[in-house]
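Participant: A predicted structure for the sequence below; I have some questions about it.
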Amino acid sequence: MTLSEETTELLNAAAQAAADALAEDLVAIDVTGVLPFSDAFLIVTADNPRHLSGVKSGIEDDVHEALGRSPRVEGDQNSEWLLLDYGDVAVHIFLREARDFYALDKLWNQAPRVNITEVSTTR
């Protein structure tokens, strides 16, 4: 399947914000047609709980500034996994141990990956 231009723009904005917040191991997955509630996943890793919170805030702030969109947030400051649900894009922010345990990358290994290699760590 192909992501819409709007979904691609949101995915890229979220990925750039995550990279700017120094998140690691960014993976974008196209789940269009597979899931009824989302078109893409962005999965990223944070080093520690404070970094997890910083990545969350960075994505929320940058996406809102760029696109005027705000997510529904699942999880809290004590979580090992936060979900920013933008509807068409679900951003999963994990601590390393939780990402390894839940293994969403492996769970969705049959779904196409979206190229986000042009996301840079500097603006």
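Facilitator: Structure received.

Participant: from here on, contacts and neighbour counts on C-alpha atoms
Facilitator: Noted.

Participant: in this structure, mark out all the helices, start to finish.
Facilitator: Counting by DSSP state H, the segments of the chain that form helices are 5-20, 49-67, 96-102, 104-107.

Participant: next up, a second structure to put side by side with the first:
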Amino acid sequence: MASIESNQLLAAAAAACEDKKAEDIRILALDPAESGLTDYFLICNGTNDRQNVAITDEIEIRLKREFGVYPNSVEGRRNGEWILMDYVDFIVHVFSAEKRAFYGLERLRKTATSLSIEELNAEIKAKIAASRATKPAKKAVAKKAPVKKTSAKAIKTIKPAVKKTTKAVKKTIAKKATAKKSK
């Protein structure tokens, strides 16, 4: 099951596709029993190779800027007919219309359920609400009393007392050491 963070990444990637005018955007939630590969496929197509590259560039820039996440790998960017971006929890496929019809990933993944962007956003909100309900309430933290700074005058009066105490401790230690040696 995908985490809240990976669902937010997926939603941001889908929004980037929409912003770059990608066509036929689909999110496939893959069956975990069938595919240990990833949780989701984000599939869309552009009208030409340059638009496909622009779509993938926008996804990469947005996820890097908003979440600090880079894809594990990107394949097919040079050709532009089918660009694959691997974000581990989801994989983005940006096709040309011809290649998408030819390969038909939606047909190959019949057990996958199709999600709309609205359904994904609703799922994110539900997960966030559930995580807030299960978290224990924060305990009130007691404030610490402010630390008073010692004035220079106080330090001058303290130093001689510390020196006297130090000398007295040293004398006591020396007396004990000589007493042990004499025994």
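Facilitator: Everything's here; your move. These numbers come from a predicted model, not from an experiment.

Participant: please work out which of the helices of the first structure is packed deepest.
Facilitator: Using mean count of other Cα atoms under 10 Å, the stretch among the helices of the first structure with the largest mean neighbour count is helix 5-20, at a mean of 21.

Participant: which one of the helices of the first structure lies closest to Ile116 of the first structure?
Facilitator: In terms of Cα to Cα, the element of the helices of the first structure nearest to Ile116 of the first structure is helix 5-20, at 7.0 Å.

Participant: how far apart are that closest one and its match in the second structure?
Facilitator: After superposition onto the second structure, helix 5-20 of the first structure sits on average 0.8 Å from its aligned residues (mean Cα distance after the TM-score superposition for the first structure).

Participant: summarise which helices and strands that helix is packed against.
Facilitator: strand 24-30, strand 40-46, helix 49-67, strand 89-95 (3 or more Cα pairs under 8 Å, 6 or more residues apart in numbering; DSSP states H and E).

Participant: the second one versus strand 89-95: what angle between them?
Facilitator: So the one you mean is strand 40-46 of the first structure. For strand 40-46 of the first structure against strand 89-95, the angle by axes from the mean of the first three to the mean of the last three Cα atoms, to 10 degrees is 20 degrees.

Participant: mean deviation of strand 40-46 of the first structure from the second structure?
Facilitator: In the superposition against the second structure, strand 40-46 of the first structure averages 0.4 Å from its aligned positions (mean Cα distance after the TM-score superposition for the first structure).

Participant: ok, back up a step: with distance to Leu107 of the first structure added, can I get the helices and strands packed on helix 5-20 of the first structure in JSON lines?
Facilitator: As requested, these are exported to JSON lines (distance: least, Cα to Cα, whole Å):
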{"stretch": "strand 24-30", "distance to Leu107 of the first structure": "11"}
{"stretch": "strand 40-46", "distance to Leu107 of the first structure": "12"}
{"stretch": "helix 49-67", "distance to Leu107 of the first structure": "22"}
{"stretch": "strand 89-95", "distance to Leu107 of the first structure": "14"}
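
Participant: centre of the chain to the longest helix along the second structure, how far?
Facilitator: In the second structure, ranked by residue count with DSSP H as the criterion, the top helix is helix 152-182. Offset of helix 152-182 of the second structure from its chain centre (Cα atoms, centre = their mean, to the nearest Å): 57 Å.
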